[in-house]
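In: Provide a 3D model corresponding to the input given below.
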Amino acid sequence: MNLGRRVLLASGLSVLLLLVAVGYVVVAGHRGSAPAVAATTVDASPGPRILFRSTDPGSMGRVATVGSGQRPGPRTVSGVACNRVYAAAGTVICLRPDGPLATYQLAVLDARLKEVQTYPLVGVPNRARVSPSGHWLAWTVFVTGDSYNGGRFSTRVGMINTVTGDTVDTLETFAVTLNGRPYRAADLNFWGVTFAGDRTFYATMSTGGRRYLVVGDVTARTVRTLVSNVECPSLSPDGTRIAFKSARDGDPSKGWRLSVLDLATMHRTALAETRSVDDQAAWLGNAEVMYAVRRGTKASDVWSVPADGSGAPTKLIPDAESPASLAAS
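Out: As a prediction, the model looks like this:
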């Protein structure tokens, strides 16, 4: 089968999703059209740099880099535009509109942001991750049409191995163990994958009105719950901790608190960032966490904070989002 023609995460989209996605494409297209900054060659290979999506008005949506030792330092801006971007081991995942209609695609790019392959994608892009080896890509999209959800948005997670061509159309087909027991439910939702390797991953699962951190096995096609009230996990380079957002008092309407979970003890440490952070954080080495804070519908900045709960938030990259440290783990 030609994987380039395969529709990933195929599911029925309602009129609501179509209208929302059309609006999103129009905005995204406008964001990527500003030519004020000359495009240059961006290096996404392993090194002391941070890859990100620019939200500067002159380069809105473009993929860029900045030296990780400079705060903020000069940025290098490419001519490639993405709605979400992430990179590891010289492989870049770019979620972007696919033409003028309300459709999207996943683009696999090399370290020079040259297109390697594209795959049709159903849903509105939300999260993106690459495994440490650069082989596995994961993404989260918003979809509608689930009968249990009353027309509201649901999430889907998909994965693809760029070496073997193996795909996971949705985690909802995986065998689920909830609190030590096999579990099935129509309302299962998954989002926010982070990889521990080419087999093990972590993600968020929701069911019955609760959110859980799950650990999954791509080969065995299984997931099992670890703890509750953990969303958008991000595994530290040393594999010992997970940065995450948790709903305040378990209620997302009250916002989220950025925290770190020790996987050995399951101890949670609230970080010094007290603003509501609705993002999947990324690690800057093993001692810092970076994340985007929005300031309006289009603009955002990338901030960082110590991972041990000390210190104070620092603006790392102005006019940026979707950060990924390119330092080899």
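
In: going forward, measure contacts between C-alpha atoms and count neighbours the same way
Out: Noted.

In: Do you have the strands of the stretch 101-250 of the chain handy? List them.
Out: Taking DSSP state E, counting those that start in this stretch as the criterion, the stretch 101-250 of the chain contains strands spanning 104-109, 115-121, 124-130, 136-143, 154-161, 167-168, 175-178, 181-183, 189-195, 200-207, 210-217, 222-228, 231-235, 241-247.

In: As JSON lines, the ones you listed with mean neighbour count and distance to A312 would be great.
Out: Formatted as JSON lines, the strands of the stretch 101-250 of the chain follow (neighbours: other C-alpha atoms under 10 Å; distance: least, C-alpha to C-alpha, whole Å):
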{"stretch": "strand 104-109", "mean neighbour count": "22", "distance to A312": "35"}
{"stretch": "strand 115-121", "mean neighbour count": "17", "distance to A312": "39"}
{"stretch": "strand 124-130", "mean neighbour count": "26", "distance to A312": "26"}
{"stretch": "strand 136-143", "mean neighbour count": "25", "distance to A312": "30"}
{"stretch": "strand 154-161", "mean neighbour count": "22", "distance to A312": "33"}
{"stretch": "strand 167-168", "mean neighbour count": "18", "distance to A312": "39"}
{"stretch": "strand 175-178", "mean neighbour count": "18", "distance to A312": "36"}
{"stretch": "strand 181-183", "mean neighbour count": "11", "distance to A312": "41"}
{"stretch": "strand 189-195", "mean neighbour count": "26", "distance to A312": "25"}
{"stretch": "strand 200-207", "mean neighbour count": "22", "distance to A312": "27"}
{"stretch": "strand 210-217", "mean neighbour count": "20", "distance to A312": "26"}
{"stretch": "strand 222-228", "mean neighbour count": "19", "distance to A312": "27"}
{"stretch": "strand 231-235", "mean neighbour count": "27", "distance to A312": "20"}
{"stretch": "strand 241-247", "mean neighbour count": "26", "distance to A312": "16"}
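
In: Following up with a second sequence; could you model it the same way so I can compare the two?
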Amino acid sequence: MTPRRRVLLAALVSVVLLGGAVAYVLVAGHRGDRPAVAAAAVDAGPGDRVLFRSTAAAGYGRVGTVARGSGSGARQLSDLDCVRVYAAAGRGICLRPDGPLTTYQLAVVDASLRVQDTYPLVGVPNRARVSPSGNVLAFTVFVTGDSYNGGRFSTRAGTINLATRETADSLELFSVVRDGKPYRAVDVNYWGVTFLDDRHFYATLSTAGKRYLVAGDLTTQSVRTLAENVECPSLSPDRTRIAFKEAIRGDPAKGWRLTVLDLATMRRTPLAETRGVDDQAAWYDDHTVMYAVRRGSRGADVWSVPADGSGAPHLLIPDAESPAALWN
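Out: Presented below is the predicted three-dimensional model:
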């Protein structure tokens, strides 16, 4: 243990329901005691490359890059293993296993994919995001044990501002305005944070059997609902549209359709991709959405599709998932 050990983030939230109390810790962090491990000549800084997690048999789970427009070409793989990865402005987030047990951690990495800091996570990684400046990281994990949920999986989402050291341990602590009125409920659940800037974000809020797109403010610790039936949002580089998963006919049991929402008009455009897609869709550019499609339990490929509903899906990067366009 280094003498400079410091606790940056610890959340202990008690939820009282029917006279009982359920306590859980979301994330507790300290600067990693392990030395930084150099990646194998991989540049994750701004540039014409796509960052991804490899699902190929050789190098499974390792983070790599491919040149823009050359998704099927030569890839550069690092020594960094992640379950989820994302990067922006020369800083990355890696959600990865932490030791031999079923535990995980959030690793902060630099433009060379060297680990700079680590935070233990409680829950199974689902999604990772970085604000456009590279200053704020967001995570979503799956957890169990919520008394209102009958032992089924719930999600937890939080943020870490690396510039100010401010944290949002769980978005469930934020105040909510639903349909213009203050709202409180024990079953409020969040996932899928996507950033407008270091302060403002969008995410999915679930409560009372409905799923909403919310606009959030990290400074005031508040959110407000914008639209129903929006899951796993991803903000476009020009900040005008949200790519998301829309439950077919409002019922997740029927599957989801990749869709784009215009934030000015609230008009929805279903995209040409009709298969089930991964929760971490991202924008390739202002005209194209990219996303992973699973192949069995371990395989996946990154595909792309026009954001205006035209065209057809195109294989972008084989044997890959968790894409991030490093030029955005």
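
In: Report the TM-score for the pair.
Out: After superposition, the two chains reach a TM-score of 0.89 (TM-score structural alignment, normalised by the length of structure 2), with 301 aligned residues with a C-alpha RMSD of 1.5 Å.

In: follow-up on the earlier one: do you know which of the strands of the stretch 101-250 of structure 1 lies nearest W256 of structure 1?
Out: Relative to W256 of structure 1, the nearest member of the strands of the stretch 101-250 of structure 1 by C-alpha to C-alpha is strand 241-247, separated by 4.5 Å.

In: what's the average distance of the closest one to structure 2?
Out: When structure 2 is superposed, strand 241-247 of structure 1 averages 0.5 Å from its matched positions, counting by mean C-alpha distance after the TM-score superposition for structure 1.

In: The nearest residue to G192 of structure 2 once chain neighbours are set aside and A128 of structure 2, how far apart?
Out: Excluding the flanking residues, the one nearest G192 of structure 2 by C-alpha to C-alpha, 6 or more residues apart in numbering is C232, at 4.6 Å. Noted for C232 of structure 2: a distance of 11 Å to A128 of structure 2, by C-alpha to C-alpha, to the nearest Å.

In: again, but for E273 of structure 2
Out: For E273 of structure 2 relative to A128 of structure 2 (C-alpha to C-alpha), the value is 23 Å.

In: residue contacts, D166 of structure 1?
Out: Contact analysis of D166 of structure 1 by C-alpha atoms under 8 Å, 6 or more residues apart in numbering lists I160.

In: 10 Å - rerun?
Out: The neighbourhood of D166 of structure 1, defined by C-alpha atoms under 10 Å, 6 or more residues apart in numbering, consists of L3, W136, M159, I160, V218.

In: how close does the second one sit to F201 of structure 1?
Out: Right, the one you point to is W136 of structure 1. Using C-alpha to C-alpha, we find W136 of structure 1 at a distance of 10 Å from F201 of structure 1.

In: Not counting its neighbours along the chain, what's nearest the residue nearest the centre of structure 1?
Out: Using C-alpha atoms, centre = their mean, the residue of structure 1 that lies closest to the mean C-alpha position is R127, 2.8 Å off. Nearest residue to R127 of structure 1, sequence neighbours excluded (C-alpha to C-alpha, 6+ apart): T140, at 4.9 Å.

In: Aligned to the one you found, what sits in structure 2?
Out: The criterion is TM-score structural alignment: under it, T140 of structure 1 has T140 as its aligned partner in structure 2.
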